[in-house]
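1. what follows is a predicted protein model with its sequence.
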Amino acid sequence: MKKALFIIVLVLLIDQISKIYIKTNFFYGEEVVVFDWFRIHFIENNGMAWGAEFGGKAGKLFLTIFRLFAITGIGYWLYTSVKKKAHTILIVAISLIFAGAMGNIIDSVFYGTIFNTPGGLNIATLFSDKPYGKLFFGKVVDMLYFPMWSGNLPSWIPFYGGKPFTFFNAIFNVADTAISTGVGLLIVFNKKVFPKEV
């Protein structure tokens, strides 16, 4: 459990420090080119994958509450896995998923109440007297962007041929990376972490 807690705390610290730094030092939409294939690009979203939105404020509230229930289930899964002395890879994977989910939940639950703007013409101020939202209505901060290739697709590709395309065009954060890594470990090491009972 100590190793699991270490992973969770480490991921949460890196995630929240990076988000708060970006939020309080970048204009919304500002981009810094680190390499041609890696950029820091500040955007925000309501917390769904690929920035998708549904149902307005009610949808946002439902999503946040759903995540709180989901994180409770993931936490219980981690606890029981540790108690059963499950494979180390399983413990690491669940810890990463838990930490990533918690990182984005912190944004969704609290950021609307502690920052004065979700972006725009001004750089946000932490612990503002005039926050941009309410509890459970914060936006998730994203900044990691890896546009490894941009160009027009070959014309022979159905539907998308000849159109401009960027790989990889998603912008994400450390929490998303932790979740993806955890899920990836479960997929790659499926037979080790979920052995069949003889």
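-> Good, I have the coordinates. Computed from a predicted structure; not experimentally measured.
2. from here on, just use CA atoms for contacts and neighbour counts.
-> OK.
3. centre-most residue in this structure?
-> Central residue of the chain (Cα atoms, centre = their mean): residue 176, 2.9 Å from the mean position.
4. tell me the contacts of the closest residue to that one other than its chain neighbours?
-> By the measure of Cα to Cα, 6 or more residues apart in numbering, the closest residue to residue 176 outside its immediate chain neighbours is residue 100, 5.9 Å from it. Shown in contact with residue 100 (Cα atoms under 8 Å, 6 or more residues apart in numbering): 11, 12, 174, 175, 176, 177, 178, 179.
5. am I right that the residue nearest to the centre of the chain falls within a helix?
-> Yes: under DSSP: H, G, I helix; E, B strand; the rest coil, residue 176 falls within a helix.
6. who touches it in this structure?
-> Neighbours of residue 176 in contact, by Cα under 8 Å, 6+ apart: 100, 101, 104.
7. in the longest helix belonging to the chain, what counts as buried?
-> Longest helix in the chain by number of residues (criterion: DSSP state H): helix 56-83. In terms of neighbour count (16 or more other Cα atoms under 10 Å), helix 56-83 has its buried residues at 60-61, 63-65, 67-68, 71, 74-75, 77-79, 81-82.
8. spatially, which two of those residues are the most separated?
-> 60 and 82 (32.9 Å; Cα to Cα).
9. can you map out the strands along the protein?
-> 31-35, 38-45, 140-145, 149-152, 164-167, 171-172 (DSSP state E).
10. between the contacts of residue 176, which is closest to residue 22?
-> Using Cα to Cα, these come closest to residue 22 at residue 104, 14.8 Å.
11. number of nearby residues for that closest one?
-> 27 (other Cα atoms under 10 Å).
12. residues contacting it?
-> By Cα under 8 Å, 6+ apart, the contact set of residue 104 is 47, 140, 175, 176.
13. now, the most widely separated pair of the residues you listed?
-> 47 and 175 (11.4 Å).
14. what about those two, which has more around it?
-> More neighbours surround residue 175 than the other of residue 47 and residue 175, with 26 against 23 (other Cα under 10 Å).
15. and here's the other structure:
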Amino acid sequence: MSKKNLAILTILVAIILDQVIKIYVKTHYALGDGFEVFSWFKIHFVENNGMAMGFEFGGKAGKLFLTLFRIVAVSGIVYWLASNIKKKVHNAVIIGISLIFSGAVGNIIDSLFYGVIFDDSNHKVATLFADEPYGEMLYGKVVDMFYFPIWSGNLPDWIPFIGGEMFTFFQYIFNPADSYISIGVALLFIFSKQAFPKEEKKVKEFSENQKS
């Protein structure tokens, strides 16, 4: 398989899977509902207006800025991916960049379209292609559902500031698109020499000059 086809296949499978899972959760569960897969893994439907892990800023203006920023960033990722395909870099690098692109696009789709194709999920299951959607174009909410409460308990008292408080690891709820970005970054880190050969060479040359 060519590197171009590998990238296209990775992107198509990743984005379709992301959207199928999100649409299924959105059309089968009310906000806050879900089910337990294992004691340490749950499906818990939440939505957020802002960045990964539920962080938000700037209200409606901040949401618009974030959506537009993601669109610009995706354009840069496309150029980065195309450049690496031409260079015929390691397949893991192609997959890594493709996953980062897929993750960004997956959440952009939520922000762009979900506000105009779904109605509200509060206390009820949402309807796809609803007559009365909950929002507007560019202001859709990102759907999250993966929750891994691997450990919960009171932190030791000797820990500064948060000692003695209840803590859950991992407390953040995320979606497939977020996972793609994390996996993609991890792949680029593992294969950093293949992903950033010039930078690696410069660092090596600088280290050798410092020693001489």
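-> It's in. If you're wondering where the values come from, they're calculated on a predicted model, not measured in any experiment.
16. mind checking the TM-score on these two?
-> TM-score for the superposed chains, counting by TM-score structural alignment, normalised by the length of the first structure: 0.96, backed by 197 aligned residues with a Cα RMSD of 1.1 Å.
17. now the contacts of residue 176 of the first structure as CSV including distance to residue 145 of the first structure?
-> What follows is the contacts of residue 176 of the first structure, written out as CSV (distance: Cα to Cα, whole Å):
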residue, distance to residue 145 of the first structure
100, 17
101, 20
104, 17
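18. out of those, name the ones that lie in helices.
-> Going by DSSP H, the helices hold 100, 101, 104 from the contacts of residue 176 of the first structure.
19. please pull up the equivalent of the first one in the second structure.
-> With the correspondence set by TM-score structural alignment, residue 100 of the first structure lines up against residue 103 in the second structure.
20. contacting residues for the closest residue to residue 77 of the first structure other than its chain neighbours?
-> In space, and not counting its chain neighbours, residue 77 of the first structure is closest to residue 94: 7.7 Å by Cα to Cα, 6+ apart. Applying Cα under 8 Å, 6+ apart, we find residue 94 of the first structure in contact with 74, 77, 78, 182.
21. pick the one among those residues closest to residue 169 of the first structure.
-> residue 182 (21.3 Å).
22. the closest one pairs with which position in the second structure?
-> When the second structure is aligned by TM-score structural alignment, residue 182 of the first structure is paired with residue 184.
23. show me what contacts that match?
-> The contact partners of residue 184 of the second structure, by Cα under 8 Å, 6+ apart, come to 95, 96, 97, 98, 99, 100.
24. cutoff 7 Å now
-> By Cα atoms under 7 Å, 6 or more residues apart in numbering, the contact list for residue 184 of the second structure reads 96, 97, 99, 100.
25. those in helices, which ones?
-> 96, 97, 99, 100.
26. hang on, isn't the last one packed against residue 181?
-> This means residue 100 of the second structure. Yes: Residue 100 of the second structure is within contact range of residue 181, at 4.3 Å (criterion: Cα atoms under 7 Å).
27. who has more neighbours, those two?
-> More neighbours surround residue 100 than the other of residue 100 of the second structure and residue 181, with 24 against 20 (other Cα under 10 Å).
28. relative to residue 4 of the second structure, how far out is the more buried one?
-> As defined by Cα to Cα, to the nearest Å, residue 100 of the second structure lies at a distance of 16 Å from residue 4 of the second structure.
29. before we move on, what about residue 51 of the second structure?
-> Using Cα to Cα, residue 51 of the second structure is found at 30 Å from residue 4 of the second structure.
30. JSON lines for the strands of the first structure, including mean neighbour count and distance to residue 124 of the first structure?
-> JSON lines is the format used below for the strands of the first structure (neighbours: other Cα atoms under 10 Å; distance: least, Cα to Cα, whole Å):
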{"stretch": "strand 31-35", "mean neighbour count": "12", "distance to residue 124 of the first structure": "16"}
{"stretch": "strand 38-45", "mean neighbour count": "20", "distance to residue 124 of the first structure": "12"}
{"stretch": "strand 140-145", "mean neighbour count": "24", "distance to residue 124 of the first structure": "12"}
{"stretch": "strand 149-152", "mean neighbour count": "12", "distance to residue 124 of the first structure": "31"}
{"stretch": "strand 164-167", "mean neighbour count": "13", "distance to residue 124 of the first structure": "29"}
{"stretch": "strand 171-172", "mean neighbour count": "22", "distance to residue 124 of the first structure": "19"}
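31. same list (those strands) but as CSV, adding distance to residue 114 of the first structure.
-> Below are the strands of the first structure laid out as CSV (distance: least, Cα to Cα, whole Å):
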stretch, distance to residue 114 of the first structure
strand 31-35, 24
strand 38-45, 15
strand 140-145, 13
strand 149-152, 37
strand 164-167, 34
strand 171-172, 21
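32. which one of those lies closest to residue 20 of the first structure?
-> Shortest distance between residue 20 of the first structure and those, using Cα to Cα, is found for strand 140-145: 8.5 Å.
33. the closest one vs the second structure, average offset?
-> Superposed on the second structure, strand 140-145 of the first structure shows a mean distance of 0.3 Å to its aligned residues (mean Cα distance after the TM-score superposition for the first structure).
34. okay, that strand sits on what stretch of the second structure?
-> So strand 140-145 of the first structure sits over residues 142-147 in the second structure, by TM-score structural alignment.
35. separation between the aligned partner of residue 125 of the first structure in the second structure and residue 117 of the second structure?
-> Using TM-score structural alignment, the equivalent of residue 125 of the first structure in the second structure is residue 127. Relative to residue 117 of the second structure, residue 127 of the second structure is positioned 8 Å away (Cα to Cα).
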